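[1] generate a structure from the sequence data that follows.
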Amino acid sequence: MTDTTSEPLARTIADTMAERGSAGMGAVLWLGMAAGMQIGLGGIAYLIASAGMPSGMGATHLLAGLAFSSGLMLVMVTGTHLFTGHAMLSLSIVQRRVTGMGLAKAWGLVWFANLVGSLIIVGLFLASGGVEAVDGTVAAVARETAMAKTTKSSGTLIASGILANMLVCLAVWMASGAETVAGKIVAVIAPVTLFVAAGFEHSIANMTLLPLGWALDPTGVPIGGIAHNLALSTLGNLIGGGAIALLLGAGHGVLKRD
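    Modelled structure (predicted):
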């Protein structure tokens, strides 16, 4: 059996990140769109799990977080390209396996592709009448969620984005060490459930939740608020994911390229 713990796993992830950083444009766009769609489906699961439930109960948030984790499960099992996972390209920069220009290109392409995939899910969900599910309470939760996200302060968004992607990248790190589909699924559950239940900001999830809220209530969910959230949650996600990758990489001694 392959050793997938500690240093060997850290080296495997560093190699994977370097490959992602040099992936062709076509692969990034297609697999990035797929990842955006998958996280979007997780967002829909989150809304359905929250619909009709008491919003003030911790158990409701835990259930919604568990439902949302299905999105990252799909990403990890199918090998698609998720922007927040690409934050760990910080390893490749330190190892000098990706240039600064290459990093900017990789991040920009996958972010754009995730956005396209997310918007496709929003359009399909609206066209399907899914917002009317659970006696129309899915639409109510979607509006409330988007309004809450677009009224957070800049500092809150950045700090929340950092925490969100620390947890997401820990989930990706652990799932990368699993050799079975079941193992990858189990590895994702706890970190993702925690970040969603705590209300932390995940930029790619917000690419579904915010446009959906805007489509339902353009006045309550303004475009400016959406742009503010996405810009600062993206920044926070890059900081959080990059930091956790460097922390683990340093601890396992893989920051220097062999």
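[2] going by C-alpha atoms from here, please, whenever you check contacts or count neighbours.
    Noted.
[3] ok, S50 to A142 distance?
    Going from S50 to A142 by CA to CA, to the nearest Å gives 9 Å.
[4] whoops, I mixed them up, I121
    Distance of I121 to A142, computed by CA to CA: 14 Å.
[5] between those two, which one's more packed in?
    Here I121 and A142 are compared on neighbour count by other CA atoms under 10 Å; more neighbours surround A142, at 28 against 22.
[6] you'd agree that one is up against L212?
    Yes - between A142 and L212 there is a contact at 6.9 Å, judged by CA atoms under 8 Å.
[7] quick one: secondary structure of T80?
    Look at T80: counting by DSSP: H, G, I helix; E, B strand; the rest coil, its state is coil.
[8] which one is it nearest to, not counting chain neighbours?
    L31 (4.8 Å; CA to CA, 6 or more residues apart in numbering).
[9] test my guess that H86 contacts M17.
    Yes - using CA under 8 Å, H86 is in contact with M17, at 7.2 Å.
[10] SS state for G108?
    helix.
[11] quick check: it vs G102, distance?
    Distance, G108 to G102, using CA to CA: 10 Å.
[12] list the contacts for the residue nearest to I158 when sequence neighbours are not counted?
    Spatial nearest neighbour of I158, excluding adjacent residues (CA to CA, 6+ apart): G236 at 4.4 Å. By CA atoms under 8 Å, 6 or more residues apart in numbering, the residues touching G236 are 157-163, 165.
[13] where does G236 fall, secondary structure wise?
    Taking DSSP states H and E as the definition, G236 sits inside helix 223-251.
[14] could you also give me the structure for this second sequence? I'd like to compare it with the first:
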Amino acid sequence: MSYVKPSDLVTAMIDAGASKVLMSTRDTVIRAYMGGAILALGAVFAVTVGVQTGQPLIGALLFPVGFCMLYLLGYDLLTGVFVLAPMAWLDKRPGITGVGVLRNWGLVFLGNFLGAFTVAVMMAIVFTYGFATEPNQIGEAIGHLGESRTLGYAEYGASGMLTLFIRGVLCNWMVSTGVAGAMIATDIPGKVIAMWMPVMLFFAMAFEHSVVNMFLFPSGLLLGGDFTLLDYLIWNEIPTVLGNLVGGLIFTGLALYLAHRRTAPTPVVARDAELETL
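    Reported below is the predicted structural model:
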């Protein structure tokens, strides 16, 4: 069968979370580095297509290419381990501690950022012919994205910060659903379809993804975007990371865990057995 039942899915997610927490530092950072780099390339692809066609929706339709590639190759994103690692801790798997979960999150954050930043530097070189010219049309678009999604929130103060946080929550609700989708199917087409749908939704709705932003905003700064590193950290990355954590952990990880791991099935008494007791 190509479909995994939800109860078996939760077990698979717990197993995956345990393996990630217990993974060596080297392997964790390498997988996170490659995950961040490939997702960044997917973001470049989506922005490029959106600019070239004038239809951002087409970019959203194609963005999940990068997400599918990195998960099929076994690489990691911070948004994914926000869900998987705590599930292993909740299930009290041997060797899984709160410190171990935090260590995994920190290493994956570092690896994702390094991978995304590497692609940001490479694409800045491409967009400017090695910084010899002004950014091309796509480079300009990325710079303006950085401005609107930092200073645009700051303009509204606390209301802007709340909006940013909720966009982060909604983002990882969808992205982590894609992570679960990758495990709910056992064949490649099924995995791709299950990942594609929620990831396309988050990108089309302009929700905030911490790893995508690790590329977009440093890239915007390299390309002359009119915002600062402090703007990026305070008015995007930090609230986005917190929102991603809450969205993935509560609306995907905890929801699946409580629904299919902690909730016992209602016993069904056969009719014949009931008749025998009469």
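[15] the residue nearest to I158 of structure 1 matches what in structure 2?
    G236 of structure 1 maps onto G243 of structure 2 when the alignment is built from TM-score structural alignment.
[16] on that earlier part again, which residues do I121 and A142 of structure 1 both contact?
    Shared contacts of I121 of structure 1 and A142 (CA under 8 Å, 6+ apart): none.
[17] what about the helices in the stretch 151-278 of structure 2?
    Remark: helices assigned in the stretch 151-278 of structure 2 by DSSP state H, counting those that start in this stretch are 151-154, 157-184, 188-204, 210-222, 229-232, 238-248, 255-260, 271-277.
[18] take the ones you listed and lay them out in CSV including distance to L70 of structure 2.
    Compiled in CSV, these are given as follows (distance: least, CA to CA, whole Å):
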stretch, distance to L70 of structure 2
helix 151-154, 30
helix 157-184, 11
helix 188-204, 11
helix 210-222, 13
helix 229-232, 25
helix 238-248, 18
helix 255-260, 23
helix 271-277, 50
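[19] pull the residues that contact the host helix or strand of A59 of structure 1.
    Secondary structure from DSSP H and E places A59 of structure 1 in helix 58-78. With CA under 8 Å, 6+ apart as the test, helix 58-78 of structure 1 has contacts from 35, 38-50, 53-55, 81-82, 172, 175-176, 181, 184-185, 188-190, 192-198.
[20] those residues, buried ones only, as a PyMOL selection?
    Those of the contacts of helix 58-78 of structure 1 that count as buried under 16 or more other CA atoms under 10 Å are selected in PyMOL with:
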select buried, resi 35+38+39+40+41+42+43+44+45+46+47+48+49+50+53+81+82+172+175+176+184+185+188+189+190+192+193+194+195+196+197+198
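[21] one step back: reformat the contacts of G236 of structure 1 as a markdown table; add distance to L246 of structure 1 and neighbour count.
    Formatted as a markdown table, the contacts of G236 of structure 1 follow (distance: CA to CA, whole Å; neighbours: other CA atoms under 10 Å):
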| residue | distance to L246 of structure 1 | neighbour count |
| --- | --- | --- |
| L157 | 22 | 28 |
| I158 | 19 | 25 |
| A159 | 18 | 19 |
| S160 | 19 | 24 |
| G161 | 17 | 29 |
| I162 | 14 | 28 |
| L163 | 15 | 22 |
| N165 | 13 | 33 |
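[22] and the two most separated of these?
    The distance between the two most remote of the contacts of G236 of structure 1 (CA to CA) is 12.1 Å, for L157 and N165.
[23] which one of the contacts of G236 of structure 1 is nearest I226 of structure 1?
    Nearest to I226 of structure 1 among the contacts of G236 of structure 1 is L157, at 11.8 Å by CA to CA.
[24] got the contact list for whatever residue of structure 2 lines up with the closest one?
    Taking TM-score structural alignment, the alignment pairs L157 of structure 1 with L164 from structure 2. Each residue near L164 of structure 2 by CA under 8 Å, 6+ apart is listed here: 153, 208, 235-236, 239-240.
[25] repeat the analysis, applying 7 Å as the threshold.
    Contacts for L164 of structure 2 (CA atoms under 7 Å, 6 or more residues apart in numbering) come out as 239-240.
[26] likewise for V212 of structure 2?
    Contacts for V212 of structure 2 (CA under 7 Å, 6+ apart) come out as 39-40, 43.
[27] save the residues you listed as TSV, and put in secondary structure and distance to G111 of structure 2 too.
    Output for the contacts of V212 of structure 2, formatted as TSV (DSSP: H, G, I helix; E, B strand; the rest coil; distance: CA to CA, whole Å):
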residue	secondary structure	distance to G111 of structure 2
L39	helix	12
A40	helix	13
A43	helix	17
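[28] mind checking how far stretch 42-62 of structure 2 is from the chain centre?
    Its chain's average C-alpha position is 18 Å from that of stretch 42-62 of structure 2, according to CA atoms, centre = their mean, to the nearest Å.
[29] span of that stretch from start to end?
    End-to-end span of stretch 42-62 of structure 2 (CA to CA): 8 Å.
[30] quick one: the helix holding A59 of structure 1 to helix 181-197, angle?
    Relative orientation of helix 58-78 of structure 1 versus helix 181-197 (axes from the mean of the first three to the mean of the last three CA atoms, to 10 degrees): 140 degrees.
[31] for the residue nearest to the spatial centre of structure 2, give its distance to V199 of structure 2.
    What sits nearest the mean C-alpha location of structure 2, by CA atoms, centre = their mean, is T79, with 3.8 Å. Using CA to CA, T79 of structure 2 is found at 12 Å from V199 of structure 2.
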